[in-house]
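Chemist: Please work out how this folds:
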Amino acid sequence: MNTKNLNLISKFIDSTVITLTFLVPIFFLPITTDFFELNKMALLVLGSLILLVLWGIKILLTKKLAISSSPLDLPILLSLAVFILSTIFSINKDASIFGTQGRWFPSLIGFATLVVLYYSSASNIDKSSTIKAAVYSFLLASSISSLVAILGYYNTPLRLFDNVMFTFSGSINSALFVASLGTALSLIMMFGEKNQFVKMSLTVVALTNFSLLLVLNNVVSWVLLLTGLLAVAYMVPVEQIKQSKLNLYVAAGFIISLVLLAALPATNKVVINNNFPREINLDVTGSWIVTSSSLRDFPILGSGPSTFNLNYTRYKPIYLNNGNEWSLRFDKPFNELFNVMSTMGILGTAALVFLGIAVIKLAFKIKNMNMDRSEEGNIAETLSAGLIITLVSFLVTYAYSINAFALFLFSALLVSKIKMFNKETDLVKHVVLSFTSVSEEVSLSSLSAVKKEYFHYVISAPVFALAIAGFLLTYRTYAAEVYMKQALVAAQKNNGNTTYQMMAKAINTNPRKDVYHNLYAQVNIALANSVASKANLSDTDKQTLQSLVSQAIRSSRISTEMLNPLNPVNWEVRASVYKALIGAAENSEQWTINAYNTAIQLDPTNPKLRLDLGGVYYAKKDYLTAANLFRQATTLKPNYANAYYNFAEALYNLKDYKNAKTSFEAALSLVEKGSADYKKVAEELNILKELPVVAGAAAESSPSEKPSIEPITQNTGATEQENVKQEPLTDPNQLKKEPKVSDIVNPSTN
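Modeler: Purely as a prediction, here's the structure:
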């Protein structure tokens, strides 16, 4: 055995773990469509594959396979098995394997990556200094994350990307998790540290993270912080707290000053940014309704990992239409427990709860171990507290790359720490597979089928094969995202040619993403409209036009019929493609209607779909069917001004002027006074009132019999007092619109 090479491999493994611990909370790249989650997951996959390759090389050098066995093995492997089974029976296998756009975790690839990270770290880290360096790396990263979030919160010129909500972690929820973890863990490390400079530095880390928690004032952060403080009180010996009075005085003084500044009226507006936007999440009631409905239909294995977005549209409760978030399609529930129940069923919930219980038991057993804290300080206690806070985070928010990474990394580091503390303990064993039985090693000499001199190659071959497969899958996903980002940048500049080419590259690289095909279909239609707008079309233009239209139809059919037929968004895009061809292609109207009907079946409580479908019938002059659909939209969303306006237009064409007037009045009561839409509705209402049949009816009626909006609103809740944002009114007489390529990335138009 080459000891020098073996030591070098061990150093590489240690460095990789420390680097990952520092980078994951703050790593992002602006070269993909998703700056944060995708890049964090790609970093995790890359780091785990590096650890796997290094482990394989170590097997070749030592001719041994060393694995740390702990009480976490069974629940981890059971959870992985359930992930695989749930993915096999998933309603969208691609999403379950790779994750959805912007939500790359939890997925089968993501969970498998964390399992590889856990075993690669737990089985190969054998120095307390490595564990301590990893903890300090995380604390440093948490400080950087919180500092950047604070700069954005106060709208300073130093904020990045001109976005007050920008955080290195990727979202406000994840930034609060990192800050809560950083606050509690730095306190525990501070109490166990003897060097006064390091103690004060850890105090600064704790206060930096606490500052973010205070100014954001989020319930989730306070729950996590309270959990952390309880962990501090339980894990840290009283003697250590007494020896840290100076640091506690400094911390108390800072906290009291900050709280007073935030509480006093004279300084409140300086410290607290009342205009800071909040992250929008699905509430507990809505989450439970969707989860219970999914459990009813998919009780054993759920609908599949990363399929909550499909469950939400099918089971969305109608009461959510009354709020400002009615048009959002949530892809995560209130917390991860609901997500697991919905997407992985009873077996998945049982397996992951089993894992959580095993982690808690392992964390609390540290209290009864008399570890030597003379050099490492409170490393084991810090890791245990980190695990407890992380598990609680899954009850108050959903899972993402950072808290999932923290769970598996801290578990691996704690297992390694226990292994180093007491090699004779039954809690953690270091099992070594070799050709000779030495000490606690397990002999494999009985395996006569495999020649001894080749056995280490047989063991290491699957390791390298798994690493290669993981790299290829990750490269395909990541490269496609880079191409798509370049396409969207070109689209924002209205550069159709570059947009078209980059999207084609993205689809060729990763043809299994329905989002790519949807965007590609929209771009093809936009380019087709651009070509068709020319005064005189040449033969080449006509061929180009035909090719673009054919490609748009082909892409929309791929996303709806092959890749993800249960996603209503795909059917909406398909409907928009055919709608753009109405009047230019045979049967386009019927194809549009069919697509909208399928979308409505998949998203039955969405009033916008009925409004759009009603617009198609309105253009056909089938005003009765259109009015029926517009009326359904007002029933689904009683405060939907656009639906009332379109309903009034349809009734007007049906010559039902009385009810048209009532519907116009309902729309007028819902739009913002003084806005362009308000003036538009008021003008049409005045024109309607001047019609002889309406004016005569009003003159003949007594004051108590005058038409009012009550018949329409008494059962629907449309009132002037409701402060609900309204979308711009759409005129059903203007069905078609000539989009630009940039429309596909403009949220106001799509």
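Chemist: going forward, measure contacts between C-alpha atoms and count neighbours the same way
Modeler: Will do.
Chemist: Identify the residues contacting whichever strand or helix holds residue 240?
Modeler: For residue 240, the host element (DSSP states H and E) is helix 238-242. The contact list for helix 238-242 (C-alpha atoms under 8 Å, 6 or more residues apart in numbering) reads 191, 192.
Chemist: In that helix, which residues are buried?
Modeler: Residues of helix 238-242 classed as buried: residue 241 (neighbour count, 16 or more other C-alpha atoms under 10 Å).
Chemist: what's the next helix or strand after it packed up against?
Modeler: For helix 238-242, the following helix or strand on the C-terminal side (DSSP H and E) is helix 245-263. Applying 3 or more C-alpha pairs under 8 Å, 6 or more residues apart in numbering; DSSP states H and E, one finds that helix 245-263 makes contact with helix 196-216, helix 265-271.
Chemist: For the closest residue to residue 599 other than its chain neighbours, list the residues it contacts.
Modeler: Nearest non-adjacent residue to residue 599, counting by C-alpha to C-alpha, 6 or more residues apart in numbering: residue 568, 4.6 Å away. Contacts for residue 568 (C-alpha under 8 Å, 6+ apart) come out as 313, 598, 599, 600, 602, 603.
Chemist: Can you turn the buried part of the residues you listed into a ChimeraX selection?
Modeler: Here is the ChimeraX selection string for the buried members of the contacts of residue 568, based on 16+ other C-alpha under 10 Å:
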select :313,598,599,600,602,603
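Chemist: In helices only, show me the contacts of residue 568.
Modeler: The members of these that map onto helices under DSSP state H are 313, 598, 599, 600, 602.
Chemist: Let's compare: structure for the following, please.
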Amino acid sequence: MFLMPILFLPITVDAFGTGKNILIMIMAVLGLVIWLLEVLVVKKESVKISGAWWLMAIVVGWAWVLWYRMVPGVRMRTMVDVSGVGVLSAGLIWFFLWLQITNEVERKKQLNWLTGAGVLTAIISIIVFLIPSVKFPINWPKDNPMVSINANWSLAGSVLSEALLMLFLVMEWGKRLVIKLKNENYILEAGVTSFLSLVLALDIFKIFKSGWFNLDGTTAWVIAVETFKRSPIFGVGAGNFVTAFNAFRSDSYNLTPMWANGFLHSSNGILNLWTELGIVGIVIVMVALINLLKIKKNFNFGVLIVVVLAGLFLPVNLVGIMLLIWVVSGLNPPKSPFDKGDLHLMMKVGENGFNVAPWLLVLLLAGGSVLAGYRLTKIILADVYMRQSLVAAVKNDGGEVYKLQIKAIGMNPNMADYRRAYSQTNLAMASNLLANKEMTDEDRQKASTLVQQAVREGKAAIALDENNPIYWLNLAMIYRQLVGMVDGAADWSYQAYQQAVVLEPANPISKLDLGGLLFAANKFEEADRVFEQVVTTKPDFANGWYNWAYSAKKLNKLEFAVARLTQAVALVPATSGDYEKANGELTTWKKELAASAQGSGEPKAETLKTAEPLPTIGKEQVVVPTGELEPVVPTPIITN
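Modeler: Prediction:
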């Protein structure tokens, strides 16, 4: 309990996100191993189980069923997500271990340790708050940053997680204070409660000051409903909300301040559960809530209802999940599903009636622990290598980046993000070689190999997670960079962009890139139609109107071009340099339109910069795999 809110894994890419999730899983496995040793030493023949644990076991089991239905890349991505099967399974293990603690004194000790973590988190939060904003970001250590601190940084992972921790501790210590008010010795309780309340108020202030950086409720509801229409039973799978976000968010999302951001989770826990686990998850939660009402006279009911409401109506976060599990594990109301009962481990064999049940349980769980430990070790090592490659990239050490990313893929070949990063590394190295005017035959061969690997790894990422538009956009950009070097590259880029648009129809950026590709290829009519889709998707997108105006200009539709450019200028802040440029262009076009209307001459020759031309990285022709955009199957694949 002490480590839960403050642990992080600085050697990974996302120390306070994925790193925390992985450590929770590792600690769960270690805790289970220690308990198994106790079973053998003490020769336990029964364990404590509650109805609430069985409900969570059903949820976790259902999550695993959905996990096995996913493709390898999605499995790996969701495994380490905070709402994925890894964290859910770890939570189930911790639930079981905490159920075995029947001594209230021991639970009080756990709360004291958690308070220690909370106080440490609170002190650091105050220190960060007092640092002048001009000092941010603070990277430590400078040469190899493991921690990057900004105004909203928190040891708990986020300000919201920190606020939940403070709220929980304030309620628990407030209960202690109420109990001790009749006595004179309540200075400690009053002091701790006051200090934590102060930090809670500070966290609330931070949230209001920085804004609510989470998915809006309307979009979350639309995504949940659309997912239910298409997959009411299964949802999209635990930890896989991003797939539903890409596919089902509406165009209205583009009118919100967060339109350029993607979200891994819904606006609140109940919609996230509904989207990921379908109707099965909702039914289980409803059963649990109905049974909660039966224990409202319990002294811990107030704390329980707060953590439950936080879990249901706030975004998913690790601290909230673990606090909810800890509170529920401590409930023991009689004659309710939350009542703890004994599950006897009894299976006698032989003439002497030797009980083999504990040994079978130990063997089963020990085997699972070894397998889980092995998998987690490989996941961690892969992420360590990937982080080291990013550090090498900052130092402009391309060779080291290349080697480290190969190691990362070797450890975890099913992580599509690693494949995408490796494809970009190969393309960048090929670009450097081809840009050399004194390129040798050996350099030419290396460049050819690197280009082939870039294409191969781009396709491999798609094969691992084919419904993720990020990987299709990555392949589209790879082919776009090869235009002028490889025959058909523009067509392949076009196909990849089209697939990205299909998978994420509400993304105006991918449509703008597709239109830019068509514009640069002098396919102005097609570009015009795509740019129209851009402004339909996001009506207040100045860049969309600007490019749509230029496509009209190229089609000699000057009146439409002026109208569209007028809209673009209206959307650009008057104080920006873009405004001066666009307004100057508009003035010129209006003069051309007036001259054209009066028949006073031909329009002036176009000299202004339009959509970016298709880039090239050299004149050398290299050989790349040909054919349609059928993604290759990546190798190797984890089978053990």
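Chemist: Need the TM-score between these chains.
Modeler: Here the TM-score for the pair of chains, by TM-score structural alignment, normalised by the length of structure 2, is 0.87; 599 aligned residues with a C-alpha RMSD of 3.0 Å.
Chemist: Nearest to residue 269 of structure 1 among the ones in helices among the contacts of residue 568 of structure 1?
Modeler: The shortest approach to residue 269 of structure 1 among these belongs to residue 313, at 39.9 Å (C-alpha to C-alpha).
Chemist: Report the contact partners of the closest one.
Modeler: By C-alpha under 8 Å, 6+ apart, residue 313 of structure 1 lies in contact with 329, 568, 602, 603, 604, 605.
Chemist: which one of the residues you listed sits closest to residue 147 of structure 1?
Modeler: The nearest one, if we look at the contacts of residue 313 of structure 1 relative to residue 147 of structure 1 and count by C-alpha to C-alpha, is residue 329, at 31.5 Å.
Chemist: Give the aligned equivalent of that closest one in structure 2.
Modeler: Alignment note (TM-score structural alignment): residue 329 of structure 1 maps to residue 262 of structure 2.
Chemist: now do residue 657 of structure 1
Modeler: Under the alignment (TM-score structural alignment), residue 657 of structure 1 pairs with residue 558 of structure 2.
Chemist: neighbours around its match, how many?
Modeler: Counted by other C-alpha atoms under 10 Å, the residues lying close to residue 558 of structure 2 total 21.
Chemist: the longest helix in structure 1 is where?
Modeler: helix 455-492.
Chemist: Give the aligned range of the helix or strand following that helix in structure 2.
Modeler: As assigned by DSSP H and E, the chain's next helix or strand after helix 455-492 of structure 1 is helix 496-509. The aligned range for helix 496-509 of structure 1 in structure 2 is 398-411, by TM-score structural alignment.
Chemist: about what we covered before: which helices and strands sit right next to the longest helix of structure 1?
Modeler: For helix 455-492 of structure 1, the packing partners by 3+ C-alpha pairs under 8 Å, 6+ apart are helix 37-62, helix 496-509.
Chemist: Need the winner for burial among the ones you listed.
Modeler: A comparison of these by mean neighbour count, using mean count of other C-alpha atoms under 10 Å, puts helix 37-62 on top with a mean of 22.
Chemist: Quickly note the distance from residue 434 of structure 2 to residue 490 of structure 2.
Modeler: 19 Å (C-alpha to C-alpha, to the nearest Å).
Chemist: Now do the aligned residue in structure 1 for residue 128 of structure 2 against residue 559 of structure 1, distance only.
Modeler: Mapped onto structure 1 by TM-score structural alignment, residue 128 of structure 2 lines up with residue 152. Distance, residue 152 of structure 1 to residue 559 of structure 1, by C-alpha to C-alpha: 38 Å.
Chemist: Who has more neighbours out of the two?
Modeler: Using other C-alpha under 10 Å as the criterion, residue 152 of structure 1 and residue 559 rank with residue 559 on top: 26 against 22.
Chemist: Let me know whether my guess that residue 306 of structure 1 is in a strand holds.
Modeler: No: assessed with DSSP: H, G, I helix; E, B strand; the rest coil, residue 306 of structure 1 is coil; it does not lie in a strand.
Chemist: Show me what it lines up with in structure 2.
Modeler: With TM-score structural alignment defining the correspondence, residue 306 of structure 1 maps onto residue 239 in structure 2.
Chemist: Verify the contact between that match and residue 276 for me.
Modeler: Yes: counting by C-alpha atoms under 8 Å, residue 276 is a contact partner of residue 239 of structure 2 at 6.8 Å.
Chemist: what residues are up against the match of residue 657 of structure 1?
Modeler: By C-alpha under 8 Å, 6+ apart, the neighbours of residue 558 of structure 2 are 552, 589, 593.
Chemist: Tell me the one of those nearest residue 163 of structure 2?
Modeler: Distance to residue 163 of structure 2 across the contacts of residue 558 of structure 2 (C-alpha to C-alpha) is lowest for residue 552, with 52.3 Å.
Chemist: Shouldn't that closest one be within a helix?
Modeler: Yes: membership of residue 552 of structure 2 in a helix is supported by three-state DSSP.
Chemist: Relative to residue 418 of structure 1, how far out is the equivalent of residue 251 of structure 2 over in structure 1?
Modeler: With TM-score structural alignment as the criterion, residue 251 of structure 2 lines up with residue 318 in structure 1. Distance of residue 318 of structure 1 to residue 418 of structure 1, computed by C-alpha to C-alpha: 51 Å.
Chemist: The match of residue 128 of structure 2 contacts residue 166, correct?
Modeler: Yes: with contacts counted by C-alpha under 8 Å, residue 152 of structure 1 reaches residue 166, the gap being 6.3 Å.
Chemist: Between those two, which contacts overlap?
Modeler: Common neighbours of residue 152 of structure 1 and residue 166 (C-alpha under 8 Å, 6+ apart) are 159, 160.
Chemist: In structure 1, what residue corresponds to residue 589 of structure 2?
Modeler: Using TM-score structural alignment, the partner of residue 589 of structure 2 in structure 1 is residue 688.
Chemist: What separation do you get for the residue nearest in space to the middle of structure 1 and residue 39 of structure 1?
Modeler: Relative to the mean C-alpha position of structure 1, the nearest C-alpha, by C-alpha atoms, centre = their mean, is the one of residue 103, at 3.7 Å. Remark: distance between residue 103 of structure 1 and residue 39 of structure 1 (C-alpha to C-alpha) = 11 Å.
Chemist: I am finished for the moment; much appreciated.
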